[in-house]
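Asker: Here is a sequence with its predicted model. Questions after.
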Amino acid sequence: MSNVRGAITIAGTDPSGGAGIQADLKTFQELEAFGMSVITSVVAQNTTGVRGMEHMPLSIIDHQLAAVLEDMPVHALKTGMIATTDMMKLVASRIQQAGVPYVMDPVMIAQSGDALMDEASRSALRETLLPLATVVTPNVPEAEAITGELVETEADMRKVAKIIVHEFGSKSVVVKGGHMEGEALDLFYDGEDFHTLVTPRFDTKHTHGTGCTFSAAITAELAKGKSLLEAVQTGKRFIALAIEHTLGIGHGQGPTNHWAYRHHQHKLEEIR
């Protein structure tokens, strides 16, 4: 039997390479998980914004999922942009079939501020996908959209984390504090205990695709058999380094550096 660990992303595209399916696959590769993908929507976007999108027919999404699940080693999966209610119902049924850890990145708003999901779809997301999630990774605006609560402090983050787990049914949650002031504090709640993950806040506008990349890193680590806390901690280190060592490309909010974590690990090995 092969010891290859596989991870699949079910999401929309980003032709500029910083977010969506493209960012997920880069992250899987960097963390040595075999990456696979199911495209839900083709999105015309770059670092300055979204130009347009076309959703895939349900039959094509289902055929993609069936083709992968029937043939390939899938040890964890994640969802990103799942734009419609019918898509969510379809994907939810396949997630249940897969029976592996599921990371949900509740993509509702692009980094540029463009809305990617209407209110009906947001409601369906709460009802269909959220209860299946092993871990869900909302930023502050997404956590507010999911719970209807205002998030301004760490105490607010703890409150919405409890709501997401105990009222909506996710096994665990990481509430990301990137939109708040001070250090970059993320809060992981596993249903019993809180864990704070803190890194310095870097002075850069180049944060396109951070949510995709962070959740993909968690997915890769879960595929490799890591615990939830270990996976989240590695995800936090991965995205912090990706933001710190910015590539500085694009005319808007540029992408993160997906190979920064690997370079950092190589330097640590040289020191040892």
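Answerer: Done, it's in. No experiment lies behind these values; they were computed from the predicted model shown.

Asker: okay, CA-based contacts and neighbour counts for the rest of this
Answerer: Noted.

Asker: where do the strands sit along the stretch 101-250 of the chain?
Answerer: 102-104, 135-136, 173-176, 184-189, 194-199 (DSSP state E, counting those that start in this stretch).

Asker: Tell me which of those strands approaches E144 most closely.
Answerer: Ranking those by proximity to E144 (Cα to Cα) places strand 173-176 first, at 10.3 Å.

Asker: how near is L25 to S16?
Answerer: 14 Å (Cα to Cα, to the nearest Å).

Asker: if you count what's nearby, which of these two comes out ahead?
Answerer: Using other Cα atoms under 10 Å as the criterion, L25 and S16 rank with L25 on top: 23 against 16.

Asker: nearest residue to that one other than its sequence neighbours?
Answerer: The shortest distance from L25 to any non-neighbouring residue, by Cα to Cα, 6 or more residues apart in numbering, is to G35 (5.5 Å).

Asker: show me where this structure has helices.
Answerer: 20-30, 58-71, 85-98, 119-128, 140-147, 154-166, 210-223, 228-244, 260-271 (DSSP state H).

Asker: correct me, but F202 touches H245?
Answerer: No - using Cα atoms under 8 Å, F202 makes no contact with H245, being 9.4 Å away.

Asker: Put this next to the previous one:
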Amino acid sequence: MNLSPPVILTIAGSDSGGGAGIQADIKAISATGGYACSVITALTAQNTCGVEAVSAVEPGFVRAQLDAVLYDMPVRAVKIGMLANQAIIREVAAVLARSPHLPVILDPVMVATSGDPLLDKHAMTALIEALIPRATVLTPNLPEAARLTGQPVPTSIEQMHALVPALRRLGCPYVMLKGGHLHHVPESVDVWISRDTCQTLSARRVETANTHGTGCSLSAAIASYYAQGMTPIEAGRAAKHYLTDALAHSQQLKVGRGAGPVHHFYAYPVEASQPDVKEASVE
């Protein structure tokens, strides 16, 4: 049987701990029915406890990866995560300009879950000018939205809604403002913003320390569902449902000493018993 799942390209940094970045994107895209290909923008030495070092990929090699994938693969949607610096942002924007109808889900990664900075301080202008207006869906968390708009970090749902006009002015047709940082709110509340409407997306709040890679996984799942034919808001709702369940099952994973990853493949349980493998004799 031949399978032809939709191809989703993720452009992001590598997480050596496997919980975020390219690794989380590939897991989320695969778990939600897509086929993931990738362009790596940076290498990170990190684990569940934090980021030890970051090495950005040479911008020309980022372009070479993009050219190779887009030449051969029938990419249906692009997810963008960590971009590291201004030069890489410009390269990615230049290549994507050749495919103006290709949907782009942009997660403006600036800081890791551990608090470590992941975006060069000189890259903000390039991100705002060159990539955000090109994106289809922008998925900032509250600190990222505050940096993008120059406003204080929201501390309530009302303050999230107050950011809507400034987020619209960034030029992206859809914004999913993630409210996961509002830990005092009993539900996980996001605000879905279009050019003329604003809707609240709510789900149960999962109390867990295993939140590593949540933003990466959400945006990758949106790209996957969008590539499968959902509308942007349908993809946003489906991705939020998927992430909620991945968080709810995260305690099943015993990985690392710090903030562990979500359980991307919770719907595909692994049997506890080992398969009966017969040893082959060697002559």
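Answerer: Arrived safely, thanks for sending. Small disclaimer: the values here were computed from a predicted structure and weren't measured.

Asker: Could you get me the TM-score between them?
Answerer: Once superposed, chain against chain, the TM-score is 0.92 (TM-score structural alignment, normalised by the length of the first structure); 262 aligned residues with a Cα RMSD of 1.5 Å.

Asker: follow-up on the earlier one: let's have the helices of the first structure in a markdown table, adding distance to T40 of the first structure.
Answerer: As requested, the helices of the first structure are arranged in a markdown table below (distance: least, Cα to Cα, whole Å):
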| stretch | distance to T40 of the first structure |
| --- | --- |
| helix 20-30 | 10 |
| helix 58-71 | 6 |
| helix 85-98 | 8 |
| helix 119-128 | 14 |
| helix 140-147 | 20 |
| helix 154-166 | 25 |
| helix 210-223 | 15 |
| helix 228-244 | 24 |
| helix 260-271 | 28 |
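
Asker: for these, which one ends up most surrounded?
Answerer: Ranked by mean neighbour count, the helices of the first structure are led by helix 210-223 with a mean of 29 (mean count of other Cα atoms under 10 Å).

Asker: hmm, back to that, report the contact partners of the residue nearest to L25 of the first structure.
Answerer: G6, A7, I8, T9, L25, F28, Q29 (Cα atoms under 8 Å, 6 or more residues apart in numbering).

Asker: From the structure, what's the count of residues near the third one?
Answerer: Close neighbours of I8 of the first structure, defined as other Cα under 10 Å, add up to 31.

Asker: residue contacts, the closest residue to T137 of the first structure other than its chain neighbours?
Answerer: Among residues not flanking T137 of the first structure along the chain, V174 sits closest, at 4.8 Å (Cα to Cα, 6+ apart). Contacts for V174 of the first structure (Cα under 8 Å, 6+ apart) come out as V135, V136, T137, P138, A161, D186, L187, F188, Y189.

Asker: quick one, which of F202 and H245 of the first structure is more surrounded?
Answerer: Set side by side, F202 of the first structure and H245 show more neighbours around H245, with 18 against 15, by other Cα under 10 Å.

Asker: List the residues that contact the more buried one.
Answerer: Contacts of H245 of the first structure by Cα under 8 Å, 6+ apart are T256, N257, A260.

Asker: Kindly report the same for P261 of the second structure.
Answerer: Per Cα under 8 Å, 6+ apart, neighbours of P261 of the second structure: G19, A20, T48, N210, T211, H212, G213, T214, S250, L253, V255.

Asker: mind running it again at 6 Å?
Answerer: G19, N210, T211, H212 (Cα atoms under 6 Å, 6 or more residues apart in numbering).

Asker: That one matches what in the first structure?
Answerer: Residue correspondence to the first structure (TM-score structural alignment): P261 of the second structure is matched to P255.

Asker: From G17 of the first structure, how far off is its match?
Answerer: On the measure of Cα to Cα, P255 of the first structure and G17 of the first structure end up 8 Å apart.

Asker: Mind listing what's buried along stretch 175-188 of the first structure?
Answerer: For stretch 175-188 of the first structure, a neighbour-count test (16 or more other Cα atoms under 10 Å) marks V175, K176, G177, G178, A184, L185, D186, L187, F188 as buried.

Asker: what residue lies at the spatial centre of the second structure?
Answerer: C216 (2.5 Å; Cα atoms, centre = their mean).

Asker: Aligned to it, what sits in the first structure?
Answerer: Counting by TM-score structural alignment, C216 of the second structure corresponds to C212 in the first structure.

Asker: pretty sure A246 of the second structure is touching V262, no?
Answerer: Yes - the pair A246 of the second structure / V262 is scored as a contact, 5.4 Å apart, by Cα atoms under 6 Å.

Asker: How many neighbouring residues does the aligned partner of L130 of the first structure in the second structure have?
Answerer: In the second structure, L130 of the first structure lines up with I132, judged by TM-score structural alignment. I132 of the second structure has 22 neighbouring residues, counting by other Cα under 10 Å.

Asker: contacting residues around the residue nearest to I132 of the second structure when sequence neighbours are not counted?
Answerer: With sequence-adjacent residues excluded and distances taken as Cα to Cα, 6+ apart, I132 of the second structure is closest to C172, at 5.9 Å. C172 of the second structure sits next to I132, P133, A135 when contact means Cα under 6 Å, 6+ apart.

Asker: Nothing else from me, thank you.
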